[in-house]
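> Prediction below, plus the sequence it came from.
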Amino acid sequence: MTTLMMSEDETMLQDAARGFLDGAAPVSHLRGLRDAGETHDAKLWGEMAAMGWTGVLVPEDAGGSDMGHAAAGILAEEMGKTLVTSPFLSTAVIAATALRQVATDRSKAALGQIAEGKVIYALAIDEGHKHDPDATALQAVADGNGFKLTGSKGFVVDGANADRVLVLARAEAGLTLFDLPADRDGITRTANAMIDARDAAAVDFADVEATGDDVVGTVGDAMTVLQPALNAGQAALAAEMAGLAAGAFGMTVGYLKERKQFGIEIGRFQALQHRAAHLWCETEVTASAVRNAGRVLDEDIDNATMAVSLAKARATDTAKLAVIEGVQMHGGIGMTDAFDMGFYMKRARVAAEWLGDYGYHAERVAAARGF
């Protein structure tokens, strides 16, 4: 039976992460990056690597700490509480999980670079307004012993700052995953101004040359490699959103205890107490779903779809509730840029769409249950 109680080691990891992030990356750090027009802090990323976070899913023989998906979720959740901006999800979670599915010298070397914090990966998968890998139209046309890639990808998170790109393309044999340097001839990246100040880009491919060595896994069988990586990314993103909800809740409760009307703290008003209690209950249930997803991924990554989608759907719903209630209970100040609640709302909105929205994951849960 899967236990949802945190182990002593996990509790220590959580405490260490919170202690570091409170000092190195509070919400004011995100505000500073946004105001400076930046989306990546290389110093912060290097410090994460020094603590072993970038290698959380990298095997020990490749230089990683290999702590597992539950641990990755703990780190993502703590990052979510203060809206940390980093390529952790795209690189240390998604790319690392994809690359460890194939046993090649090249993938092992790439995993080592991830663990050392020397490379940033982006996942170029979606082409439409919604997450749908099966709808991939970017073409990989056979050319000699390799391929030429032509097409476009949108909403590539960490795409502007990435060193390498995992790109999903459609070859004659079927969907194929490629690992390409982001500066290869024919690749054009256009940074997007995201409302949550996170790095994302549109990426265009114009007759981009790819060799057989650039293929991750087998030609025409991308999902064998990519699906576990997507599951891992979706679970970690759900954990980040659970942390976001907890962070917004904590800010709101703090405000309820300080703000006075008619000479008393508004937190004494029973109507607000009921709303706060309901939100707390939702965050606790979601935290359990997120923890379960991490446990299931560690135990059986190939059969984790329902647990992961349940976590992502619940986290999306709970984060939305947390930021709406946060804004409402703060009143007019909650809508101003001078106050941090707006950052939580913007991050919740973007995270809801990345790697599948509520409807996408609700449908996957329903299908897994036979509906």
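That came in fine, so what should we check first?
> CA atoms for contacts and neighbours, from now on please.
OK.
> in the stretch 201-350 of the chain, which spans are helices?
Applying DSSP state H, counting those that start in this stretch to the stretch 201-350 of the chain gives helices spanning 222-258, 270-299, 305-330, 341-353.
> packing partners for the helix or strand just after the last one?
Pointing back at helix 341-353 there. Downstream of helix 341-353, the next assigned helix or strand under DSSP states H and E is helix 358-368. Applying 3 or more C-alpha pairs under 8 Å, 6 or more residues apart in numbering; DSSP states H and E, we find helix 358-368 packed against helix 305-330.
> Would you mind getting the angle between the helix it packs on and helix 341-353?
160 degrees (axes from the mean of the first three to the mean of the last three C-alpha atoms, to 10 degrees).
> and the comparison structure, right after this:
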Amino acid sequence: MNFNLTEEQQMLNDSLRRFVTNEYDFEKRGKVIAAGKGTDPATWAALAEMGLLAFSFPEEYDGLGGNAIDTMVVMENFGRGLVVEPYLATVVLAGSVIRDHGSDTQKSGILPAIANGKRLMAFAHSEPGARYNLSHVQTTAKQDGSNYLISGHKTAVLHGGQADQLIVSARTSGGTNDESGLSLFLVDTGAKGVQVDDFATHDGHRTAEIRFSNVTVSADNLIGTIDQAFPAIEKTVDLGIAALCAEAVGAMEAMNAATLEYIKTRKQFGVPIGKFQVLQHRMADMFIQTEQAKTMAILAASEADSNDRASRREAISMAKTLVGQAARYVGQEGVQLHGGMGVTDEMFAAHLFKRLTLINLLFGDADHHLAQVSDGLLAKTA
């Protein structure tokens, strides 16, 4: 497989690097987080103007017809700058659901609005007690004439407090852990019966606890086929994992650069500590871990759009395992080589470490996905 970027992707990569360096530096990021709004309107408008919000959508809906490799380029650069905008929630997760499973009316009404930066969305699926079990859904959608009444509790909804509209998974039949019987619905965050509790996470992003109490939605708000949403949920999460793997690689590269710069300037016994061979070896190990993670992020992106469930899930879990392990190693080493300064908010390395830690936990940590790979291999040999 050719892992080189196309000319267009390389131009995108170069533009994003300039944007993150010049328009979204550490100081700007700090101001966005301090504002507590979860997004900066000017930054989001700039991303829309650059076409980033439209990359993965079809051209007939104001998109650019891109794929998961294009998303990888975007997310890797966002990782380098620790961009906290709701790109993952709105474009990668919610946007992909509408793109792949929405009706023509839903696509024409939502995708151009996302692409133009006029609508923020969130994917509300995880629930208390579910851990990483994607089929664990207790939120219900009961038919009420031509409408549905949604009741339940969603947890850790990425940028749920900033969303204008939610994509909510709900059980329309079956038991709590059944893969069948799940459906997806569009729900306005301002609808009667929706309670959103927005809060900041340790890495500067925003998440929300969202409760639904007999929220009325019409049958037109159903996405896809009733009771058959599990494959859509699974693929959406896989696309999210692939994007997170790319973001982690960008953050690891930034951690390597920040750490190398620090050990070149920090002196001990009259010489830069980077002169000490043991620290050079540790930096080399950080670099190797990052390069291995990058290879797996490419694998994840190359498989994320596939409809071959078994192959896609295996590749995604392998990538999340190795990237998660590498993120932990690079993050911890970077902090240690910075010494006591490495955990202070004044240092970029501390923020990189926090984000790498959260990425490892999102959508299943390294241990969870290692178990998934192991179970898959055992099933093949049984």
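In hand now; what should we look at? Note that the structure is predicted; figures quoted are calculated from it, not measured.
> Dump the helices of the stretch 201-350 of the first structure to a markdown table, plus mean neighbour count and distance to Gly80 of the first structure.
Conversion of these to a markdown table gives the following (neighbours: other C-alpha atoms under 10 Å; distance: least, C-alpha to C-alpha, whole Å):
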| stretch | mean neighbour count | distance to Gly80 of the first structure |
| --- | --- | --- |
| helix 222-258 | 25 | 4 |
| helix 270-299 | 19 | 12 |
| helix 305-330 | 25 | 11 |
| helix 341-353 | 22 | 9 |
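> would TSV of the ones you listed with distance to Met12 of the first structure be doable?
Shown next, in TSV, are the helices of the stretch 201-350 of the first structure (distance: least, C-alpha to C-alpha, whole Å):
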stretch	distance to Met12 of the first structure
helix 222-258	17
helix 270-299	16
helix 305-330	23
helix 341-353	26
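> Which of these sits closest to Tyr360 of the first structure?
helix 305-330 (8.3 Å; C-alpha to C-alpha).
> If we go by neighbour counts, what in stretch 36-51 of the second structure is buried?
The neighbour-count check on stretch 36-51 of the second structure (16 or more other C-alpha atoms under 10 Å) flags Lys37, Gly38, Thr39, Asp40, Trp44, Ala46, Leu47, Ala48, Gly51 as buried.
> just stretch 91-102 of the second structure next, same as before
For stretch 91-102 of the second structure, the neighbour count (16+ other C-alpha under 10 Å) marks Val91, Val92, Leu93, Ala94, Gly95, Ser96, Val97, Ile98, Arg99, His101, Gly102 as buried.
> In strands, which of those residues fall?
Per DSSP state E, strands hold no members of those.
> and the residue lying closest to Asn147 of the second structure once chain neighbours are set aside, how many neighbours does it have?
Spatially, and ignoring its direct neighbours in sequence, Asn147 of the second structure is nearest to Ser218 (4.3 Å; C-alpha to C-alpha, 6 or more residues apart in numbering). Neighbours of Ser218 of the second structure under the rule other C-alpha atoms under 10 Å: 16.
> What's the match for Ala142 of the first structure in the second structure?
Here Ala142 of the first structure is matched to Gln143 in the second structure, going by TM-score structural alignment.
> Was I right to think its match contacts Ala170?
No. Counting by C-alpha atoms under 8 Å, Gln143 of the second structure sits too far from Ala170 to count as a contact (11.7 Å).
> So the two - more neighbours on which side?
Legend: neighbour count by other C-alpha under 10 Å for Gln143 of the second structure and Ala170, higher for Ala170 (25 against 15).
> And the contacts of stretch 97-117 of the first structure?
45-46, 48-50, 52-59, 62-64, 91-92, 96, 119-120, 216-217, 225-226, 228-229, 232 (C-alpha atoms under 8 Å, 6 or more residues apart in numbering).
> first to last residue in stretch 110-126 of the second structure, what's the distance?
End-to-end distance for stretch 110-126 of the second structure, by C-alpha to C-alpha, to the nearest Å: 23 Å.
> Could you tell me where it falls in the first structure?
Taking TM-score structural alignment, stretch 110-126 of the second structure hits residues 110-126 over in the first structure.
> Repeat that for stretch 312-328 of the second structure.
Mapped onto the first structure using TM-score structural alignment, stretch 312-328 of the second structure covers residues 304-320.
> Who are the contact partners of whatever residue of the second structure lines up with Ala222 of the first structure?
Alignment note (TM-score structural alignment): Ala222 of the first structure maps to Ala229 of the second structure. By C-alpha under 8 Å, 6+ apart, Ala229 of the second structure lies in contact with Ser180, Gly181, Leu182, Ser183, Leu184.
> The counterpart of the third one in the first structure and Ala362 of the first structure, how far apart?
Meaning Leu182 of the second structure. Under the alignment (TM-score structural alignment), Leu182 of the second structure maps onto Leu175 of the first structure. From Leu175 of the first structure across to Ala362 of the first structure, the span is 24 Å (C-alpha to C-alpha).
> which one of these two has more residues nearby?
Leu175 (23 against 19).
> Just to check, the more buried one is in contact with Ala169?
Yes. Shown here, Leu175 of the first structure and Ala169 form a contact pair, counting by C-alpha under 8 Å, at 5.7 Å.
> helix, strand or coil for Pro128 of the second structure?
coil (DSSP: H, G, I helix; E, B strand; the rest coil).
> From Gly152 of the second structure, how far out is it?
For Pro128 of the second structure, the distance to Gly152 of the second structure - C-alpha to C-alpha - is 10 Å.
> More neighbours: which of these two?
More crowded of Pro128 of the second structure and Gly152, by other C-alpha under 10 Å: Gly152, with 20 against 13.
> need the contact list for the more buried one.
Applying C-alpha under 8 Å, 6+ apart to Gly152 of the second structure gives the contacts Gln138, Thr139, Thr140, Arg211, Phe212, Ser213.
> List buried residues within these.
Gln138, Thr139, Thr140, Arg211, Phe212.
> Identify whichever of the helices of the stretch 201-350 of the first structure lies nearest to Phe371 of the first structure.
Phe371 of the first structure lies closest, by C-alpha to C-alpha, to one member of the helices of the stretch 201-350 of the first structure: helix 305-330, at 12.7 Å.
> Can I get the contacts of Gly152 of the second structure in CSV including distance to Asp345 of the second structure?
As requested, these are arranged in CSV below (distance: C-alpha to C-alpha, whole Å):
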residue, distance to Asp345 of the second structure
Gln138, 39
Thr139, 38
Thr140, 42
Arg211, 33
Phe212, 36
Ser213, 39
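> All good on my end, thank you.
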